[in-house]
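Participant: output the structure for:
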Amino acid sequence: MSEHSLGEFEELVLLLVAANNKEAYGVLILENLEEKLGKKVNVSAVHVALKRMENKGFVESSYGGITNERGGRRKKYYSITSIGKKVLDQQYEVRTSIYQQIPKISFGQ
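Facilitator: Here you go, the predicted structure:
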């Protein structure tokens, strides 16, 4: 496997960062995860995953402008790095190769 580790939850968060590149922020990622998974997700888990992946070099962050609607606070936006994209590509290859090993099974459907 790769020298860079990526857990299942981190992979989902990183996929959403890539899908919303440069427009991805904590709450948007949270809402997308909850929609895709069909269950509640802890916003702190999203922020911890983002911080961990930033430390690993998989994502970069930047701050948006100050807005009144956010009480003067700025959004922190995330974008995927070339290392992050490489790790996602490797994950995709591994998962796809394993999935393709599944024999054709009929369950009478």
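Participant: going forward, measure contacts between C-alpha atoms and count neighbours the same way
Facilitator: OK.
Participant: any idea how far the longest helix along the chain is from the chain center?
Facilitator: Ranked by residue count under DSSP state H, the longest helix found in the chain is helix 82-99. Centre-to-centre, helix 82-99 and its host chain are 13 Å apart (C-alpha atoms, centre = their mean, to the nearest Å).
Participant: residues in contact with that helix?
Facilitator: Residues from elsewhere that reach helix 82-99 (C-alpha atoms under 8 Å, 6 or more residues apart in numbering): 2, 4, 6, 11, 14, 15, 18, 57, 58, 59.
Participant: by neighbours, which of the residues you listed wins?
Facilitator: residue 14 (28 neighbours; other C-alpha atoms under 10 Å).
Participant: pull the contacting residues for that residue.
Facilitator: Neighbours of residue 14 in contact, by C-alpha under 8 Å, 6+ apart: 58, 59, 80, 84, 88.
Participant: report the angle between the helix or strand containing it and helix 82-99.
Facilitator: Residue 14 is located in helix 8-19, with elements delineated by DSSP states H and E. Helix 8-19 runs at 120 degrees relative to helix 82-99, counting by axes from the mean of the first three to the mean of the last three C-alpha atoms, to 10 degrees.
Participant: distance between the helix or strand just after helix 8-19 and the chain's centre?
Facilitator: Once helix 8-19 ends, the next helix or strand along the chain (criterion: DSSP H and E) is helix 26-37. From the chain centre to the centre of helix 26-37 is a distance of 10 Å (C-alpha atoms, centre = their mean).
Participant: for comparison, sequence B:
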Amino acid sequence: MERRHFLGEFEETVLLVVATQQGQAYGLSITNVIEEELGRSVNMSSVHTALYRLEEKGYVKSDLGGASEKRGGRRKRIFEVTSAGKSALLEAKEHRQYLWSKIPGYVFGGSES
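Facilitator: Okay, here's the model as predicted:
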């Protein structure tokens, strides 16, 4: 049986941002991208909640980075997309593209097709 991946809209957004950050994603960096580049107001606790849900589903993995004085000796938890996460993103993309292809042209003011 084919495995189906289910992502909520916010989970998908967080997972996409993790994928764009090429193994350097952590809570604050993800929050900044969502706020600054996507123009969406979000708090870091909701980003962390989504990251932990994605980790439970096997879509991301995390490791602790090095400690820094700037962070008071604390270490960042760095997230990276897994192969299951890549599959989930590809499936979400295919579903969206399929649905977009089914919208008649007149819906957005174009000619009817």
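Participant: that older thread, in the contacts of helix 82-99 of the first structure, find the pair that's most separated.
Facilitator: 2 and 18 (19.1 Å; C-alpha to C-alpha).
Participant: and residue 54 of the second structure, how far from residue 71 of the second structure?
Facilitator: Distance, residue 54 of the second structure to residue 71 of the second structure, by C-alpha to C-alpha, to the nearest Å: 25 Å.
Participant: who's more crowded, these two?
Facilitator: Each of residue 54 of the second structure and residue 71 has its neighbours counted (other C-alpha under 10 Å); residue 54 has more, 20 against 9.
Participant: so the more buried one touches residue 11, yeah?
Facilitator: Yes - at 7.1 Å, residue 54 of the second structure counts as touching residue 11 under the criterion of C-alpha atoms under 8 Å.
Participant: any idea what residue 5 of the second structure aligns with in the first structure?
Facilitator: Aligned counterpart of residue 5 of the second structure in the first structure: residue 4 (TM-score structural alignment).
Participant: how far away is its match from residue 26 of the first structure?
Facilitator: Distance from residue 4 of the first structure to residue 26 of the first structure, by C-alpha to C-alpha: 23 Å.
Participant: could you do residue 84 of the first structure as well?
Facilitator: 17 Å.
Participant: residue 80 of the second structure contacts residue 19, doesn't it?
Facilitator: Yes - if you go by C-alpha under 8 Å, residue 80 of the second structure and residue 19 touch, sitting 6.9 Å apart.
Participant: what's the neighbour count on the equivalent of residue 89 of the first structure over in the second structure?
Facilitator: Counting by TM-score structural alignment, residue 89 of the first structure lines up with residue 90 in the second structure. Residues contacting residue 90 of the second structure under the criterion other C-alpha under 10 Å number 13.
Participant: any idea how far the closest residue to residue 4 of the first structure other than its chain neighbours is from residue 56 of the first structure?
Facilitator: Sequence neighbours aside, residue 87 is the residue nearest to residue 4 of the first structure in space, at 7.1 Å (criterion: C-alpha to C-alpha, 6 or more residues apart in numbering). According to C-alpha to C-alpha, residue 87 of the first structure and residue 56 of the first structure sit 11 Å apart.
Participant: if I look at these two, which residues touch both of them?
Facilitator: Common neighbours of residue 87 of the first structure and residue 56 are listed as residue 4 (criterion: C-alpha under 8 Å, 6+ apart).
Participant: neighbour-wise, which of the two wins?
Facilitator: More crowded of residue 87 of the first structure and residue 56, by other C-alpha under 10 Å: residue 87, with 20 against 15.
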